[in-house]
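Engineer: fold the following for me, if possible:
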Amino acid sequence: MADTLRIVLSDSKKEKPQANALGFGKYFTDHMFVMDYVIDKGWYDPRIIPFQNISLHPAAKVFHYGQTIFEGLKAYRTSDNRTLLFRPRKNLERLNLSNQRLCIPPVDETMVLEALKELIKIDEEWIPASEGTSLYIRPFVIATEPDLGVSPSTQYKLMIILSPVGAYYAEGVHPVKIYVENQYVRAVRGGTGAAKTAGNYASGLAAQEVAGGKGYAQVLWLDGVENKYVEEVGSMNVFFKINGEVVTPALNGSILNGVTRDSVIQLLKHLNVPVVERSISIDEVQSAYDNGVLEEAFGTGTAAVISPIGELNWRDRQMVINDGRIGEVAQQLYDQLTGIQTGRLDDPFGWTVEVK
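Structural biologist: Just a heads-up that it's a prediction; the model follows:
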């Protein structure tokens, strides 16, 4: 695709919310990026336009067959007023992997990254500066062909929208209570669990409601075949520190390859903390707890970065981890990652990309 990026600026700016009232995904900036695809033309007309609603035919395939994917990443304002992206190329690589799984044509990752930078520069005044805040970035693709035949769409839209978001932990990082799900499953090997597609999240809502009704913040997913191996926690990857070693489920085709997950693994190795990717059963977690060697547990993801787990409920048995407090390794990872993301700490990995 050789089309030049077209820019149409808004002639009316929206009022910006207060930093202490941002929440997550409630407010959106003045502009958005859009690009279209048709099968005989490819991706075309990349443009930045005023933020607006979109109009779709009622038979658009996204509504009927769920052919859609998305990503999530963030931009951070540093103390010296620079703007940093955290590993954006990794997110765009994964976007194309999701595209492949959902039979969506790939996008030019370099072009999309450059367009994203331009979009952020145009709306840079929306990037909040308070500690813990950031600009959340949501690229997504939807199938737009108006056809009820069960086949891949021949038409698509790629869009990127921006949302200023507040600190995930308004009062500091606190461990959460997790309910181990033993009825519903999130995904199975060979399915779409390794893709970031809307259906994966819709399928988790029922279990989330059950867990919430029992007073738990999220669910720990087990595998969909034997219902015994740990996979993810809520919409995050999960880690356990057992007898000095950090263990995370190996990628097996049903687990999302999280950018934060990969960053944590690299950072643990950098810090000389033993880390291994392998299958881990809920029985092994229970046994480690019974033997007093389950030292920490935490989830990893873009929104929270590190979400410590203070309690697991497995078949109505409570496992209180580290007395319900954040562990030393989880705290260190949180401090290191957020320090790199916001430019407070050196970035020995070359993860951050400055928008300029």
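Engineer: CA only for contacts and neighbour counts going forward, please
Structural biologist: OK.
Engineer: excluding its backbone neighbours, what's nearest residue 68?
Structural biologist: Distance criterion CA to CA, 6 or more residues apart in numbering; nearest residue to residue 68, sequence neighbours excluded, is residue 142 at 4.6 Å.
Engineer: the one you found and residue 69 touch, don't they?
Structural biologist: Yes. Counting by CA atoms under 8 Å, residue 142 does reach residue 69; the two are 7.0 Å apart.
Engineer: could you say what helices and strands whichever strand or helix holds the residue nearest to residue 68 packs with?
Structural biologist: Counting by DSSP states H and E, the element that carries residue 142 is strand 134-143. With contacts taken as 3 or more CA pairs under 8 Å, 6 or more residues apart in numbering; DSSP states H and E, strand 134-143 sits against helix 61-65, strand 68-70, strand 73-77, strand 155-165.
Engineer: as JSON lines, the ones you listed with mean neighbour count and distance to residue 209 would be great.
Structural biologist: Shown next, in JSON lines, are these (neighbours: other CA atoms under 10 Å; distance: least, CA to CA, whole Å):
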{"stretch": "helix 61-65", "mean neighbour count": "19", "distance to residue 209": "24"}
{"stretch": "strand 68-70", "mean neighbour count": "24", "distance to residue 209": "23"}
{"stretch": "strand 73-77", "mean neighbour count": "24", "distance to residue 209": "26"}
{"stretch": "strand 155-165", "mean neighbour count": "23", "distance to residue 209": "24"}
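Engineer: dump these to a markdown table, plus distance to residue 340.
Structural biologist: Output for the helices and strands packed on strand 134-143, formatted as a markdown table (distance: least, CA to CA, whole Å):
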| stretch | distance to residue 340 |
| --- | --- |
| helix 61-65 | 37 |
| strand 68-70 | 24 |
| strand 73-77 | 10 |
| strand 155-165 | 18 |
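Engineer: and residue 230, which of those is closest to it?
Structural biologist: Among the helices and strands packed on strand 134-143, the nearest to residue 230 by CA to CA is strand 68-70 (24.2 Å).
Engineer: one more, please, to line up against the first structure:
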Amino acid sequence: MSTPALFKPIQVGQHTLKHRIVMAPLTRFRADPTTGAPLPDMVSQYYEQRATAGGLIITEATAISPGAGAPIGTPGIYNAEQIKAWQQVTTAVHKKGGLIFMQVWHLGRAGSNPVSSSDIAIASPSPLGGGAFDRPQALSVDGILAITQEFVQAAKNAIEAGFDGVEIHAGNGYLLDQFIQASCNKRTDEYGGSTENRCRMVMQVVAAVAQAIGDNKTAIRFSPWSDFHDMHQGEPTVDTWSYLTRQLNTHHPHLAYLHFMEARINLMEDDRLDEEADDSTCSLDPFRALWSGPFISAGNYRPQSAYNRAEKSPNNLVAMGRVFISNPDLVDRVRNHWTLSPYCRATFYSPGPDGYLDYPYYTPTPQLD
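Structural biologist: Sure, this is the predicted structure:
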């Protein structure tokens, strides 16, 4: 039998992966609440459990600066203690032959230090509780340039910590997404109005980070149809993200990968992706067609839909998240068609090892004589 595409090698940046199952970025709130450093013994064990030889892991979203507005309990990559703690994580993953990228973010108006493209607050309640969102301050051009440099420094710090690259978070209603989307961006300067202007900050951040650490260590994530944090309110989705993809393919064709979220995914619920109900108006195919390099898609994939996607799209990798939480040996389970363990949503964001380090590896059911 021929090898399924999901388990065929693919080049990502400087590295050849042995399979195309990617551990998606997953916020878990297992960082020191005072320093923002990941709890090194626990977090390194968590990622080591899920690492595979020739497999790619993308970390939880990690703050680029103290002003990025990240919730208490999520990690950062802007001080020496954080860098040292992350070094323990990358060492553990690399010992198993794995590849690990850090997802870096600024929350903008969704964070505790609300700034944004415009002074428009998120109207919907916080998905994690804590009441209404505050009205953000519209960033000045100098503020935009300062945050761009914070992305650059965070990327340099990630490389110092041993990461193989960084994934810039430009989705889910966080700062860069707040510039892309016209429902939020009401600026009248060079960062607002036209598609080109609204995408300007994203392109500047990518260019600056890639210049600092290399295109092949730089990646980016988008969520074109997500309504998380009041996004996607009548946006010209295909046109906007086609423009972004086309620009990246022209100016940065050697990025490690582009990472897109499918349309039918709810971050806070357990809706499942139904490929049979695919609507061509919200397909990722227009973006796949415009990008010449590795393309990661995420969207509550399960084993069969992951196999199907890899077969349909030659350069596609599949990011799997929630099932990776409860199945540290997920790659082996998918490869061997073993049953998956269910996850417990109640422990996704709780501190401590419960629901974090205690999910079992697969054990065959004893056969009765």
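Engineer: tm score of chain vs chain?
Structural biologist: Aligned and superposed, the two chains score 0.26 in TM-score terms (TM-score structural alignment, normalised by the length of the first structure); 148 aligned residues with a CA RMSD of 6.4 Å.
Engineer: all the helices of the first structure, residue numbers only.
Structural biologist: Using DSSP state H, the helices found in the first structure span residues 61-65, 88-101, 109-122, 198-202, 205-213, 259-270, 282-290, 328-341.
Engineer: could you pull out the helices for the stretch 101-250 of the second structure?
Structural biologist: Secondary structure of the stretch 101-250 of the second structure (DSSP state H, counting those that start in this stretch): helices at 141-160, 175-180, 195-198, 200-213, 237-251.
Engineer: pick the most deeply packed of those.
Structural biologist: Among the helices of the stretch 101-250 of the second structure, ranked by average contacts under mean count of other CA atoms under 10 Å, first place goes to helix 175-180 (a mean of 28).
Engineer: packing partners of it?
Structural biologist: strand 115-116, helix 195-198, helix 200-213.
Engineer: a markdown table for the helices of the first structure, including distance to residue 34 of the first structure?
Structural biologist: Shown next, in a markdown table, are the helices of the first structure (distance: least, CA to CA, whole Å):
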| stretch | distance to residue 34 of the first structure |
| --- | --- |
| helix 61-65 | 16 |
| helix 88-101 | 15 |
| helix 109-122 | 10 |
| helix 198-202 | 19 |
| helix 205-213 | 29 |
| helix 259-270 | 24 |
| helix 282-290 | 43 |
| helix 328-341 | 27 |
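Engineer: nearest to residue 33 of the first structure, out of those helices?
Structural biologist: Evaluated over the helices of the first structure, closeness to residue 33 of the first structure peaks at helix 109-122, with 6.9 Å, by CA to CA.
Engineer: and the helices and strands packed on strand 134-143 of the first structure: which comes nearest residue 117 of the first structure?
Structural biologist: In terms of CA to CA, the element of these nearest to residue 117 of the first structure is strand 73-77, at 9.8 Å.
Engineer: tell me the angle the closest one makes with strand 134-143.
Structural biologist: Orientation of strand 73-77 of the first structure against strand 134-143 (axes from the mean of the first three to the mean of the last three CA atoms, to 10 degrees) gives an angle of 150 degrees.
Engineer: which strands and helices sit next to strand 73-77 of the first structure?
Structural biologist: strand 83-86, strand 134-143.
Engineer: export these to JSON lines and tack on distance to residue 93 of the first structure?
Structural biologist: Output for those, formatted as JSON lines (distance: least, CA to CA, whole Å):
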{"stretch": "strand 83-86", "distance to residue 93 of the first structure": "14"}
{"stretch": "strand 134-143", "distance to residue 93 of the first structure": "12"}
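Engineer: between those strands, which gets nearest to residue 264 of the first structure?
Structural biologist: Across these, residue 264 of the first structure has its closest neighbour in strand 83-86 (13.1 Å, CA to CA).
Engineer: and that closest one, what does it pack against?
Structural biologist: The contact analysis (3+ CA pairs under 8 Å, 6+ apart) places strand 83-86 of the first structure against strand 73-77, helix 328-341, strand 352-354.
Engineer: rerun that using 7 Å as the cut-off
Structural biologist: Counting contacts by 3 or more CA pairs under 7 Å, 6 or more residues apart in numbering; DSSP states H and E, strand 83-86 of the first structure packs against strand 73-77, strand 352-354.
Engineer: among those strands, which is nearest residue 49 of the first structure?
Structural biologist: strand 73-77 (19.7 Å).
Engineer: tell me what angle that closest one forms with strand 155-165.
Structural biologist: Angle of strand 73-77 of the first structure versus strand 155-165, following the same axes, to 10 degrees, is 40 degrees.
Engineer: strand 73-77 of the first structure vs helix 328-341, what angle?
Structural biologist: For strand 73-77 of the first structure against helix 328-341, the angle by the same axes, to 10 degrees is 70 degrees.
Engineer: closest to residue 33 of the first structure out of the helices and strands packed on strand 73-77 of the first structure?
Structural biologist: strand 134-143 (8.8 Å).
Engineer: buried set for the closest one?
Structural biologist: 134, 135, 136, 137, 138, 139, 140, 141, 142, 143 (16 or more other CA atoms under 10 Å).
Engineer: which ones are touching residue 298 of the second structure?
Structural biologist: Counting by CA atoms under 7 Å, 6 or more residues apart in numbering, residue 298 of the second structure makes contact with 260, 261, 262, 318, 319, 320.
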